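A.B. asks: fold the stuff below for me.
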Amino acid sequence: MTSVADYVLERVRGWGVDRVYGYPGDGINGLLGAFGRAGDGPEFIQARHEEAAAFMACGHAKFTGEVGCCVATSGPGAIHLLNGLYDAKLDHQPVVAIVGQQRRLSLGSSYQQEIALEQLFADVSEYCQMITHPGQARHVVDRAFKTALTTRSVATVIIPEDVQEEEAQPSPPKQHGSVYSSIGWSRPRVLPDATELRKAADVLNEGAKVAMIIGQGAAHAEAEVVEAAELLGAGVAKALLGREVLPDDLPFVTGPIGLLGSKASDDMIRGCDTLFMVGTSFPYAEWLPDEGQARGVEIDIDGRMIGIRYPMEAHLVGDARETLRELIPLLHRKKDRSWRKKIEKDVKEWHRVLDRRAHQSFDGKVNPQSVAAELSPRLPDRCILTADSGSGTNWWARHLKLRKGMHASLSGTLATMGPATPYAIAARFAHPDRPVIAFIGDGAFQMNGMNEMITVKRYWDRLAGGPPLVFCVFNNQDLNQVTWEQRALAGDPKFPGSQDIPDVPYARYAELLGLKGVYCDDPKKVGAAWDEALRSDRPVVLEFKVDADIAPIPPHITLDQGVKAAKAAVRDPDGVGIATRGVRQKLTDLTGHLKGGRGSA
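C.D. replies: The predicted structure follows:
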């Protein structure tokens, strides 16, 4: 007998899914048995926690463009999926979650592990359906995948235990109520109205100082973005989810924008007279032009979000590549290139500032900026980069210069802690021939990253022996990003009771698992530590003992932030240290050299 569970996995395989990330439980016993019988796949990949499984599914979607898939048992297992699924929803990634439910007979009785799953998953899912009859399985699974792909979001399929075990009905009886669906989907060609295209071209052609911001929606439009920027004499800033769209060695790419952004991006936005946003929903008004300062044009495939972040004159609802191809013939090459020349000069100066900041050290401690700065020229071709949420994200965003062919992502909109490690594991499963490097704060590594090193051990034969797989941990014993936010946004000193975390020997922990551990606490040996990690024949935990008092200085500081930070520093337990480092770091914006030279204390 072919069970519903067998049929569901066969249908999932038909949608091109090679592996499903999850954790077992008796609520999915039928599915687990089916995985064991599924000789042609999909393969069950055992994470240490359902949250990590959902992150892995999201990471798979980000680094392949395919649907990611995860599975969890009923009750607590299903609940654990939510954070990873919200990460996928908010970053617009297609993920299908399959979850178990108690037997139909017990539903409504407050049975053990009985949760109202359809209500629980209603907000995170664009489509959520429970299969209550074997004849439903075909169209529910098909519609879940079609919905995830069409809406670039999450779809959830709920299957009670007893339904999993019933005999499958691949072709329901030909009667009223039966539905016959098919596997298949194609990406639509979405174009804006021709009149709106001409309006957009007029705005852009009339602008003298055009600033572009791109996001992940421009991922397949690299050539078109470059051509438009060249015609318009524009600079291009990148939202964090759009990091990989353009390489950082293009002279007009100003780098990241926002709190974690570059001064070159900030100066461009503050000086522009025209804003051109492509495939991004960058939300922070304080890093966009003042209302009325700039005219606006936006391209976004989601008409619900067009013109929501800044008042636009032209609203181009369409695919970024297709829309740019229609728009570019209407654009005029700007003869005055002074705006572009200024942007390129600012980019060069910003890179010099970053270099000077990274090569400062204090009290013999490793400057966390130097960790990223030393890696940047060592980045292997075609590498995949992941980052967690924390102060290390600043250095990942600013100091790593991506080249063509590299991929990079993080939790952009949810900005949750925890995804860097599972993203990296999923990336390695999907691309075993590519180097993978994750940037992780010690807080996130303690939260769930250390557990997922056991997953690396579990799949040693699959994850070792290839290109580098490196988990870089910033050990500063501080939940550092929040500490700085307390100082600058709330005017409060660091509260050790909430911010201090234990000092854990992460590199030694890796060695206990049979992985390679590399430890560095010497500012002069940062580069050598990277060299050792990148030539390892096994997965590496690379631990840097870094200075917690190096501030993630934003491109500009408001008067209110400055007052609050100064107020906090007076009462802060690290007040002297952060004052000394802050002054020295900020001076790099003004001078090309510091007394005592590079690396001086």
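A.B. asks: can we go C-alpha only for contacts and neighbour counts from here?
C.D. replies: OK.
A.B. asks: quick one: contacts for the most centrally placed residue in the chain?
C.D. replies: Geometric centre of the chain, nearest residue: Leu410, 1.9 Å, by CA atoms, centre = their mean. By CA atoms under 8 Å, 6 or more residues apart in numbering, the contact set of Leu410 is 240-241, 386-389, 419-420.
A.B. asks: give me that answer again for 7 Å
C.D. replies: By CA atoms under 7 Å, 6 or more residues apart in numbering, the contact set of Leu410 is 386-388, 420.
A.B. asks: same deal with Thr455?
C.D. replies: Contacts for Thr455 (CA under 7 Å, 6+ apart) come out as 47-48.
A.B. asks: mind redoing it with 8 Å?
C.D. replies: Contacts of Thr455 (CA under 8 Å, 6+ apart): 46-48.
A.B. asks: distance from the chain centre to the host helix or strand of it, please.
C.D. replies: Following DSSP states H and E, one finds Thr455 within helix 450-458. From the chain centre to the centre of helix 450-458 is a distance of 21 Å (CA atoms, centre = their mean, to the nearest Å).
A.B. asks: double-check that Ile159 belongs to a strand.
C.D. replies: Yes - counting by DSSP: H, G, I helix; E, B strand; the rest coil, Ile159 is located in a strand.
A.B. asks: for it, what are its contacts?
C.D. replies: By CA under 8 Å, 6+ apart, the residues touching Ile159 are 98-101, 130-132.
A.B. asks: if we go to 7 Å?
C.D. replies: 99-101, 130-131.
A.B. asks: give me the nearest residue to Ser389, chain neighbours excluded.
C.D. replies: Met417 (5.1 Å; CA to CA, 6 or more residues apart in numbering).
A.B. asks: correct me, but that neighbour touches Ser391?
C.D. replies: No - if you go by CA atoms under 7 Å, Met417 and Ser391 don't touch, sitting 11.4 Å apart.
A.B. asks: ok, these two, which is more surrounded?
C.D. replies: Ser391 (24 against 21; other CA atoms under 10 Å).
A.B. asks: the more buried one contacts Val482, doesn't it?
C.D. replies: No - using CA under 7 Å, Ser391 makes no contact with Val482, being 8.3 Å away.
A.B. asks: residues in contact with stretch 10-24?
C.D. replies: Residues contacting stretch 10-24 (CA under 7 Å, 6+ apart): 41-50, 53, 56-57, 69-73, 183.
A.B. asks: out of those residues, which sit inside strands?
C.D. replies: When the contacts of stretch 10-24 are checked against strands (DSSP state E), the matches are 43-46, 69-72.
A.B. asks: please generate a structure for the following sequence too, so the two can be compared:
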Amino acid sequence: MSGTVSDYLLYRLSQWGVRRIYGYPGDGINGVMGALRRNSEFQFIQSRHEEMSAFMACAHAKFTGEVGVCMATSGPGAIHLLNGLYDAKLDRQPVVAIVGQQASTALGGHYQQEVDLSTLFKDVAAEYITMVTHPSAIRHAVDRAMRIAQAERTVTCLILPNDIQEQPYESPPMKHGTVHSSVGYSAPRVVPQERDLRRAADVLNAGGRVAMLVGAGAMRAAPEVLEVADLLGAGVAKALLGKAVLPDDLPFVTGAIGLLGTRPSWDLMMGCDTLLMVGTSFPYSEFLPPEGQARAVQIDLDGRMLAIRYPVEVPLTGDSKETLRALIPLLKRKEDRSWREGVEKSVRKWWKVVEGQAMVDANPINPQRVFSELSPKLPDRVILAADSGSTANWFARDLKIRGGMMASLSGNLATMGCGVPYAIGAKFAYPERPVIALVGDGAMQMNGNSELITVAKYWREWKDPRFIVLVLNNRDLNMVTWEQRVLNGDPQFKASQELPDFPYARYADSIGLRGIRVDKPEQIAGAWDRALESDRPVVLEAYVDPDVPPLPPHISVEQARNFSEAVLKRDPKAAGILNQSIKGMVERLKPHKS
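C.D. replies: Alright, predicted model coming up:
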């Protein structure tokens, strides 16, 4: 084709199916911006910050399974991408970063904004990073970046000096020293060897109390997970990235596991004699069965992730869906269902506890109640994006996912500030679906407020205007405050933990969105109704109590001791946290009787 290298870049990306790029302009990428102006096939989404562009690209990959693409200028713009790109890398999402660079004639001359981008990105884009130094090289650079991002489920990076961007594109000549690539990638069918499947089946068939743990890698294997769970009479716990794998209304689904998990998931792991892990890299070994208690089978597409979280007797390298399909004919249905019945009883009791704890009085609002009141009102096919912090606790425990919904958050990086840009990325991918971001005030002040400007700029393009940002306004970096108490035995350090109050709802009104503020528990249900019926995006600001403890399902002796020490050291919130902790413990012992 004729045109510049930048024109060809977009042409080649379009052949790969890319139609949307998230980014922020700058003179280091002006050649590509000019090509975007000339190309009507592409939608360029201007974020308020390059990090947000990378989060949006990561969200696109998570919610669609496609490659997300983000773009930034040279120097500082490229640097800003890094946190969002690491989020994609650690959660194994295919994202291509396109970054500008100073003119190739100036490189090595300590030129303004000259940063060694190949070194800067060599970890986050370790599988593929290249600087295009000749017009004909753009073809194979794009092809390899796209193909490797998909094949390795990772981040790749293209560096484009700004003089190369504007040169005429040249097809590579058919001679020595040139590369002639093509478009296209098909994921392989990866299934373990038959002998290993039989070994795995022998372990699972021999078990009397089988637990399953599923993660994001099982997202497209829900029917197979259900069939295996039924055959084995297993309870199923979900890693946080796998919250949407199975609906929470299934009686044998114990919900989240780990620090943000449920008591039934803890009991499931502590009581099982056999463990089947599917598509998960859940990191916290203290929430898995004690070593030696359970025989284990693990399925993961990446063989490097096998047998590093728990001693596994049969590690199976394979796609979750295909491997479970191959395993099912080898499994024997367990006639004794007493283990499953016990799991279901535990789950029923837990949901009563959760519902009761959400209704415990707080000052002024119990944050759990905000989520509990939302749960039955969640629209069909809603997409949920949760931020890191105490909001992730209530997202994990209080929201019941139904079939057809999607949900995600920053799993392995657990970075703050992803909730609103994730929701924006989801909304552009699915403009006809309702989207809800669940965010704390720390994350909202970090970058969520600024990205509301992005929402205000684009929302009229969305087919369904339902886009809600829930902000828990507790004036506290709450998760870290509780970690200081429980993990370190330190009282709240006000200098680091207290946040300034901010009128989130009024701010939304001021930029043309709708703001709803609630500071009484009886207002919550009506507020959700108004937000879900709104004709424009909504910020729902809930003024909540920071003293409600987001404690794990099992408290160790050391954690209890640390908590006591924090209170005895005159934590400034001692009276409030003791009051709320006692109420929560009473509710666990006698649900609905506090």
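A.B. asks: about what we covered before: ok, the contacts of Ile159 of structure 1 in structure 2: which stay?
C.D. replies: On the basis of both residues aligned by TM-score structural alignment, their matches' CA atoms under 7 Å, what survives of these in structure 2 is 99-101, 130-131.
A.B. asks: dump those to JSON lines, plus secondary structure, neighbour count and distance to Ile159 of structure 1.
C.D. replies: Shown next, in JSON lines, are these (DSSP: H, G, I helix; E, B strand; the rest coil; neighbours: other CA atoms under 10 Å; distance: CA to CA, whole Å):
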{"residue": "Val99", "secondary structure": "strand", "neighbour count": "27", "distance to Ile159 of structure 1": "6"}
{"residue": "Gly100", "secondary structure": "strand", "neighbour count": "29", "distance to Ile159 of structure 1": "5"}
{"residue": "Gln101", "secondary structure": "strand", "neighbour count": "28", "distance to Ile159 of structure 1": "6"}
{"residue": "Met130", "secondary structure": "strand", "neighbour count": "19", "distance to Ile159 of structure 1": "6"}
{"residue": "Ile131", "secondary structure": "coil", "neighbour count": "20", "distance to Ile159 of structure 1": "5"}
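A.B. asks: mean distance of the helix holding Thr455 of structure 1 to its aligned residues in structure 2, please.
C.D. replies: Compared with structure 2 after the fit, helix 450-458 of structure 1 shows a mean deviation of 0.7 Å (mean CA distance after the TM-score superposition for structure 1).
A.B. asks: so what's the closest residue in space to Asn30 of structure 2 that isn't next to it in sequence up against?
C.D. replies: The shortest distance from Asn30 of structure 2 to any non-neighbouring residue, by CA to CA, 6+ apart, is to Asn162 (7.3 Å). For Asn162 of structure 2, the contacting residues are 28-29, 31, 100-103, by CA under 7 Å, 6+ apart.
A.B. asks: from the residues you listed, which is closest to Ile516 of structure 2?
C.D. replies: Comparing the contacts of Asn162 of structure 2 against Ile516 of structure 2 with CA to CA places Ile29 closest, at 39.6 Å.
A.B. asks: what separation is there between the closest one and Ile159 of structure 2?
C.D. replies: 10 Å (CA to CA, to the nearest Å).
A.B. asks: anything in contact with each of the two?
C.D. replies: Joint contacts of Ile29 of structure 2 and Ile159 (CA under 7 Å, 6+ apart) are Gly100.
A.B. asks: about what we covered before: I'd like the distance between the residue nearest to the centre of structure 1 and Leu241 of structure 1.
C.D. replies: 7 Å.
A.B. asks: could you do Leu259 of structure 1 as well?
C.D. replies: Taken as CA to CA, the span from Leu259 of structure 1 to Leu241 of structure 1 is 14 Å.
A.B. asks: related to what we said a few turns ago, and the furthest pair within the contacts of Leu410 of structure 1?
C.D. replies: Thr386 and Asp388 (7.0 Å).
A.B. asks: where do the contact lists of the two overlap?
C.D. replies: 410, 420, 439.
A.B. asks: pretty sure the second one sits against Val436.
C.D. replies: The one in question is Ala420 of structure 1. No - Ala420 of structure 1 is not in contact with Val436 according to CA under 7 Å; the separation is 10.8 Å.
A.B. asks: touching, Val435 of structure 2 and Val382? I think so.
C.D. replies: Yes - between Val435 of structure 2 and Val382 there is a contact under CA under 7 Å: 5.7 Å.
A.B. asks: before we move on, back to that, which of the contacts of Leu410 of structure 1 fall in helices?
C.D. replies: Mapping those onto helices (DSSP state H) picks out Ala420.
A.B. asks: which one of the contacts of Leu410 of structure 1 is nearest Leu85 of structure 1?
C.D. replies: Leu85 of structure 1 lies nearest to Ala420 out of those, by CA to CA, at 14.7 Å.
A.B. asks: gap between the closest one and Ile440 of structure 1?
C.D. replies: Counting by CA to CA, the gap from Ala420 of structure 1 to Ile440 of structure 1 is 6 Å.
A.B. asks: please enumerate the helices of the stretch 151-300 of structure 2.
C.D. replies: Applying DSSP state H, counting those that start in this stretch to the stretch 151-300 of structure 2 gives helices spanning 162-165, 194-206, 222-232, 263-271.
A.B. asks: as TSV, these with distance to Tyr430 of structure 2 would be great.
C.D. replies: As requested, these are arranged in TSV below (distance: least, CA to CA, whole Å):
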stretch	distance to Tyr430 of structure 2
helix 162-165	32
helix 194-206	38
helix 222-232	21
helix 263-271	32
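A.B. asks: what is the helix ranked longest in structure 2 packed up against?
C.D. replies: Longest helix in structure 2, counting residues (DSSP H): helix 338-358. Here helix 338-358 of structure 2 touches helix 263-271, helix 367-374, helix 574-589, going by 3 or more CA pairs under 7 Å, 6 or more residues apart in numbering; DSSP states H and E.
A.B. asks: mean shift between that helix and structure 1?
C.D. replies: Averaged out, helix 338-358 of structure 2 is 0.3 Å away (mean CA distance after the TM-score superposition for structure 1).
A.B. asks: stretch 420-429 of structure 2 now?
C.D. replies: Stretch 420-429 of structure 2 differs from its equivalent in structure 1 by a mean of 0.7 Å after superposition (mean CA distance after the TM-score superposition for structure 1).
A.B. asks: what comes into contact with that stretch?
C.D. replies: Applying CA under 7 Å, 6+ apart, the contact partners of stretch 420-429 of structure 2 are 52, 55-57, 59-60, 63, 385, 435-437, 448, 451.
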